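**Q** No letters, just coordinates:
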């Protein structure tokens, strides 16, 4: 089995879908942002504030290399910009979790932990800038993806079932 790499805009549900996939498959899961926070011993928000985006992206590059050379049979949930890593196609099957920007924001705001989820993602403090970033990234996500799952109005369970069905031909 090859790795599955989940990409998509922040808040689209990569973590939720990953947790459902591992319940219904033999995959284990890791999150690139969690790896980076462990490596740096600080939260992503603090890395951006104290060290800047350039430093964060250099750590992402190290993580991408490690994923490519060290993991198999793993579902990898990535940060919103991880798809830009040059070796992403060598890491595994790329699955885009896709949804319109407005639905992502609605989904986050409806979450019982909404304040914490928004605080964790500083780019969502300015919705106009977040929309602009979404508009820039979405065509690039579509270009990189091997498989696209529309998560709009679907449960994480339904998305996981669809994902496992669609990736069979790649793994």
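**A** Nice, thanks for sending it over. Everything numeric in this text was worked out from a predicted model, so none of it was measured. Residues are numbered from 1 along each chain as shown.

**Q** Going by C-alpha atoms from here, please, whenever you check contacts or count neighbours.
**A** OK.

**Q** Can you report how many residues neighbour residue 139?
**A** Residue 139: 10 surrounding residues under other CA atoms under 10 Å.

**Q** before we move on, which element is it in?
**A** Using DSSP states H and E, residue 139 sits within helix 127-144.

**Q** Give me the packing partners of that helix, helices and strands only.
**A** Counting by 3 or more CA pairs under 8 Å, 6 or more residues apart in numbering; DSSP states H and E, the packing neighbours recorded for helix 127-144 are strand 93-98.

**Q** who does the strand it packs on touch, helix- and strand-wise?
**A** Judged by 3+ CA pairs under 8 Å, 6+ apart, the packing partners of strand 93-98 are strand 4-7, helix 127-144, strand 147-150.

**Q** Tabulate these in JSON lines, adding columns for distance to residue 112.
**A** As requested, those are arranged in JSON lines below (distance: least, CA to CA, whole Å):
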{"stretch": "strand 4-7", "distance to residue 112": "24"}
{"stretch": "helix 127-144", "distance to residue 112": "20"}
{"stretch": "strand 147-150", "distance to residue 112": "23"}
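
**Q** Next up, a structure to set beside the first:
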């Protein structure tokens, strides 16, 4: 297994924000799986879902996961919300689940400066009831696949990073 750190959790939980802070602290590069897919497809996630469908997007996630496992070392990787379902997740690095309640995630997005943009970027959040069902399903998977679980609700990114660093050192 590599020395990468892979952040997983539901969409909007703050994986990208925490990853950026963690990179500063550990002096590592950051990769975001959604950004990698957007770059290779030259489309936004929302556009990929609209034009090619979710199944196509999930295949792209699998390709990214294979490449990360084979070629990437010493990075902090922010996975998309569904990245937890890739087959080789634990081969990529230490998996850290950023845990929050569904309402906590919605509140976090609503309180962000560019809330509308953040909601628009997440096509699966359009239907809140469906999203809540997806959250319940994925929550069990996140917990099962995680090497480390960090409750992030109501905490600043800096405090979350401190907690992660302490848990990694153990």
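**A** Yep, it's here. A quick note: this is a predicted structure, and the numbers were derived from the prediction, not measured.

**Q** tm score of chain vs chain?
**A** The TM-score (TM-score structural alignment, normalised by the length of the second structure) is 0.97; 169 aligned residues with a CA RMSD of 0.9 Å.

**Q** Please identify the most buried of the helices and strands packed on strand 93-98 of the first structure.
**A** Greatest average neighbour count among those goes to strand 4-7 (a mean of 27), per mean count of other CA atoms under 10 Å.

**Q** can you list contacts of it?
**A** For strand 4-7 of the first structure, the external contacting residues (CA atoms under 8 Å, 6 or more residues apart in numbering) are 14, 73-80, 82-83, 91-97, 141.

**Q** Write the PyMOL selection for whichever of those are buried.
**A** Typed into PyMOL, the next command selects the buried ones out of those (criterion: 16 or more other CA atoms under 10 Å):
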select buried, resi 14+74+75+76+77+78+79+80+82+83+91+92+93+94+95+96+97+141
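
**Q** hang on, the earlier thing: what's the mean gap between the helix holding residue 139 of the first structure and the aligned bit of the second structure?
**A** Using mean CA distance after the TM-score superposition for the first structure, helix 127-144 of the first structure ends up 0.5 Å from its aligned counterpart in the second structure, as a mean over the superposed pairs.

**Q** For the first structure, list the residue farthest from the centre, please.
**A** What lies farthest from the middle of the first structure is residue 50; by CA atoms, centre = their mean that is 22.8 Å.

**Q** what's the mean deviation for the helix or strand that contains that residue versus the second structure?
**A** When elements are assigned from DSSP H and E, residue 50 of the first structure belongs to helix 44-70. Its aligned residues in the second structure lie a mean 0.7 Å from helix 44-70 of the first structure after superposition (mean CA distance after the TM-score superposition for the first structure).

**Q** next one: stretch 159-170 of the second structure to chain centre, how far?
**A** 17 Å (CA atoms, centre = their mean, to the nearest Å).

**Q** ok, now stretch 96-108 of the first structure?
**A** For stretch 96-108 of the first structure - counting by CA atoms, centre = their mean - the centre lies 13 Å from the chain centre.

**Q** Over to stretch 131-143 of the second structure?
**A** 13 Å.

**Q** Tell me which residues are up against that stretch.
**A** Residues from elsewhere that reach stretch 131-143 of the second structure (CA under 8 Å, 6+ apart): 8-10, 82, 84-85, 97, 102, 124-125, 149.

**Q** Read off where that stretch ends up in the first structure.
**A** Using TM-score structural alignment, the residues of the first structure aligned to stretch 131-143 of the second structure are 130-142.

**Q** Next, the contact list for the residue nearest the centre of the second structure, please.
**A** In the second structure, the centroid-proximal residue (CA atoms, centre = their mean) is residue 79; its distance is 3.4 Å. For residue 79 of the second structure, the contacting residues are 6-9, 15, 32-34, by CA under 8 Å, 6+ apart.

**Q** corresponding residue for it in the first structure?
**A** Counting by TM-score structural alignment, residue 79 of the second structure lines up with residue 78 in the first structure.

**Q** Excluding chain neighbours, what is closest to its match?
**A** Excluding its sequence neighbours, the residue lying closest to residue 78 of the first structure (CA to CA, 6 or more residues apart in numbering) is residue 32, at 5.0 Å.

**Q** Next up, the contacts around the one you found.
**A** With contacts defined as CA under 8 Å, 6+ apart, the neighbours of residue 32 of the first structure are 60, 63, 76-79.

**Q** quick one: which of those is nearest residue 168 of the first structure?
**A** Of all the contacts of residue 32 of the first structure, residue 168 of the first structure sits closest to residue 76, with 16.3 Å by CA to CA.

**Q** Cheers, nothing more for now.
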